[in-house]
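A.B. asks: just the structure for this:
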Amino acid sequence: MKPVDFEIPVGWGHIAGKAWGKPNTGFPVLCVHGIQDNAGTFDRLIPLLPKRFYWVAIDLPGHGHSSPFEDGHPIEFTHLVYSLKRVVDHFMWTKFYVMGHSLGAQLCTFFSGIYPDLVVKAVFLDGLIPSTTPSDEYAKALCHKFDQYHAAEKALSQKTAPSYSRSDAIKRLIKNRPSMITNESAKALIKRSLAVSGDGFRYSTDQRFKLLPLPLITLNQCLNLLQSIKCQCLLIIAQDSLEKMKKNTLPMSYYSETAIKAMEMFPNFTYKVIPGQHDVHLNDPKSVAALVIPFLEDTQSSL
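C.D. replies: The predicted model follows:
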């Protein structure tokens, strides 16, 4: 399958992406990448998946080839969830699947809970819910977030983005990654991560996303949202991430034991642990495809 690029007009510019398959006959699957990544995160996985589906991988706002949100105000988690709805409305889907990695999985979780009648199946790749905030710390957390954004906005306005050669940009991507990523995986991501800058390239991702625009909600609110999900769900957990979660050393909350235990109560929820690190879908796409294919193809979604 050869992907086709597309752009969807929105009020702040456009949402870009790439699609594999036939839009008029293939059952749609909305694919959402992780923070500071792009649609290229699925380049090595989707070609291994069934061709009867219409695979639509988007660049979230401020990522890849998509327009960033406007300057001057904090980026909020629900703004990203809303961007998924804009994509769904553009294609006029009434039933579809979702597949998300990391932050993308968290967004798909929220979307599936907010619009439970639209999502038929959901695949969460090493991600489930965002970090939560104790209710008695909400004001403090909000104050801290506002201060962070103000400082970041001031710093970004006073400096010029550095320029790199393509090979140096790939090396920096590998070096700065929170978990191990192969050179081949980095090349898949870098295709949509760079913009021309002088004689070289600069990273095009909106730097405000380094602040992790997670929602300031409590764990109970998150669990209530999980209970709204009606669709069949598959969570694929990387062994390395699971070990870090148990040691409380994850760079951000991909999922939590509490959330997994809550989801285990759902008759339509399955999770599998596979060898690998956070980007296992990129580094070892065959192992992930081996679990995703039977889940999508089996009407009972049992593995």
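
A.B. asks: all contacts plus neighbour counts: C-alpha atoms, from now on.
C.D. replies: Noted.

A.B. asks: how about Cys222, nearest residue that isn't a chain neighbour?
C.D. replies: Among residues not flanking Cys222 along the chain, Ile129 sits closest, at 7.2 Å (Cα to Cα, 6 or more residues apart in numbering).

A.B. asks: quick one: that neighbour from Pro116, how far?
C.D. replies: 16 Å (Cα to Cα, to the nearest Å).

A.B. asks: so who does the residue nearest the centre of the chain touch?
C.D. replies: In the chain, the C-alpha nearest the mean C-alpha coordinate belongs to Gly104, at 1.9 Å (Cα atoms, centre = their mean). By Cα atoms under 8 Å, 6 or more residues apart in numbering, the residues touching Gly104 are 31-35, 127.

A.B. asks: can you name the next helix or strand after the strand or helix carrying His14?
C.D. replies: Under the criterion of DSSP states H and E, His14 resides in strand 13-20. Once strand 13-20 ends, the next helix or strand along the chain (criterion: DSSP H and E) is strand 27-32.

A.B. asks: does anything pack onto that next one? Which helices or strands?
C.D. replies: Applying 3 or more Cα pairs under 8 Å, 6 or more residues apart in numbering; DSSP states H and E, one finds that strand 27-32 contacts strand 53-58, strand 96-101, helix 103-114.

A.B. asks: for the comparison step, fold the sequence that follows:
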Amino acid sequence: MQETHYKLPHITLSALVQGEAGLPPVLALHGWLDNAASFRALARHLPQVHLIAVDFAGHGFSQHRPKGVPYYLWDNVSDIMALADHLGLERFHLLGHSMGASVCSLIASLFPERVLSVSLIDGVAPLTDEPGDLPKLMALAMQQYQRVAQKRQVGYSRFEDAIEARMQGRFPLPDQVSAVALLKRALTMRDQRWYWHTDPRLRLASILRLSNAQVQSLLKHIQAPVLVCLAENGIATEVTYSLIKLVPNHRIDVKAGQHHFHMKNETAAQLACLINEHITTATR
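C.D. replies: Next up, the predicted model:
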């Protein structure tokens, strides 16, 4: 995959790109605190498409949002649509994992005329908050934003220590190879120590989330065919399955593995077969 940078009017986004421009365009969107490298295993089995795996703002090598500007999920939608326009993509396929899957669902709902197909990996829709909880949660999030500037990173003396920390994170990775791929786009050496260059504000609570009713309304407006690939031991709940049922044209496939099962070579090959078939059918 080739390292690429796109200077948009409001932000510069980085991406890993594979395949010729004449092939079916696929915008691949990663999960929270991951980056474009999470699609490397899948990319090896997707030679028939023009794959553009994007680093979201604040992730990987993409630019951070300005100081004082929160990270909202729908701003990622604006970024990706600006990128599609920049690339001259009138219509395109979407591939998303976790948070990236949520962004894919939002794009497909808001801009149905632009989306040919959607492939979602262990994720479907944005997290929601109940309206009654809004005052408490919004106040908490704003307080976090005020304090984040005062925190200092300690860093790691060895790259291996960062790998171990990532392997033991909230969502374990399949192997060290996967961890190394992600960390090469997330760490910077400074003063003989390794520091995260992922924007620390991404770890803060969201100042504002959509309500469950709003998310349900959005999912009902998706027109493109949707393939939902879930991990047997992933993050899907009963709520996830109930939300999937709202998508008019969908099918579900469940594979063994955990949340990052798409980064494991064996599972990646199985998922790629499903995704290739889904894209081919939608392109006809």
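
A.B. asks: which of the contacts of Gly104 of the first structure are buried?
C.D. replies: 31-35, 127 (16 or more other Cα atoms under 10 Å).

A.B. asks: redo these as TSV? Include distance to Asp5 of the first structure.
C.D. replies: Below are those laid out as TSV (distance: Cα to Cα, whole Å):
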residue	distance to Asp5 of the first structure
Cys31	14
Val32	15
His33	16
Gly34	19
Ile35	20
Gly127	26
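
A.B. asks: and the helices in the stretch 201-303 of the first structure?
C.D. replies: Ranges of helices in the stretch 201-303 of the first structure, per DSSP state H, counting those that start in this stretch, are 219-226, 239-246, 257-263, 280-283, 285-297.

A.B. asks: which residue is the nearest non-sequential neighbour of the counterpart of Asp175 of the second structure in the first structure?
C.D. replies: For Asp175 of the second structure, the aligned residue in the first structure is Thr182 (criterion: TM-score structural alignment). The shortest distance from Thr182 of the first structure to any non-neighbouring residue, by Cα to Cα, 6+ apart, is to Asn283 (6.1 Å).

A.B. asks: neighbours of the one you found, how many?
C.D. replies: 21 (other Cα atoms under 10 Å).

A.B. asks: any idea how far Glu238 of the second structure is from Ile244 of the second structure?
C.D. replies: For Glu238 of the second structure relative to Ile244 of the second structure (Cα to Cα), the value is 10 Å.

A.B. asks: more neighbours: the two, which one.
C.D. replies: For Glu238 of the second structure versus Ile244, the count of surrounding residues by other Cα under 10 Å is larger for Ile244: 21 against 7.

A.B. asks: doesn't Asp122 make contact with the more buried one?
C.D. replies: No - in this structure Ile244 of the second structure lies outside contact range of Asp122 using Cα atoms under 8 Å: 11.6 Å.

A.B. asks: quick check: the match of Asp175 of the second structure vs Tyr203 of the first structure, distance?
C.D. replies: In this view, Thr182 of the first structure and Tyr203 of the first structure are 19 Å apart by Cα to Cα.

A.B. asks: mind checking which of the two has more residues around it?
C.D. replies: Tyr203 (22 against 13).

A.B. asks: that one maps to what in the second structure?
C.D. replies: Alignment note (TM-score structural alignment): Tyr203 of the first structure maps to Trp196 of the second structure.

A.B. asks: what residues are up against the closest residue to its match other than its chain neighbours?
C.D. replies: Nearest residue to Trp196 of the second structure, sequence neighbours excluded (Cα to Cα, 6+ apart): Leu187, at 4.5 Å. Shown in contact with Leu187 of the second structure (Cα under 8 Å, 6+ apart): 194-198.
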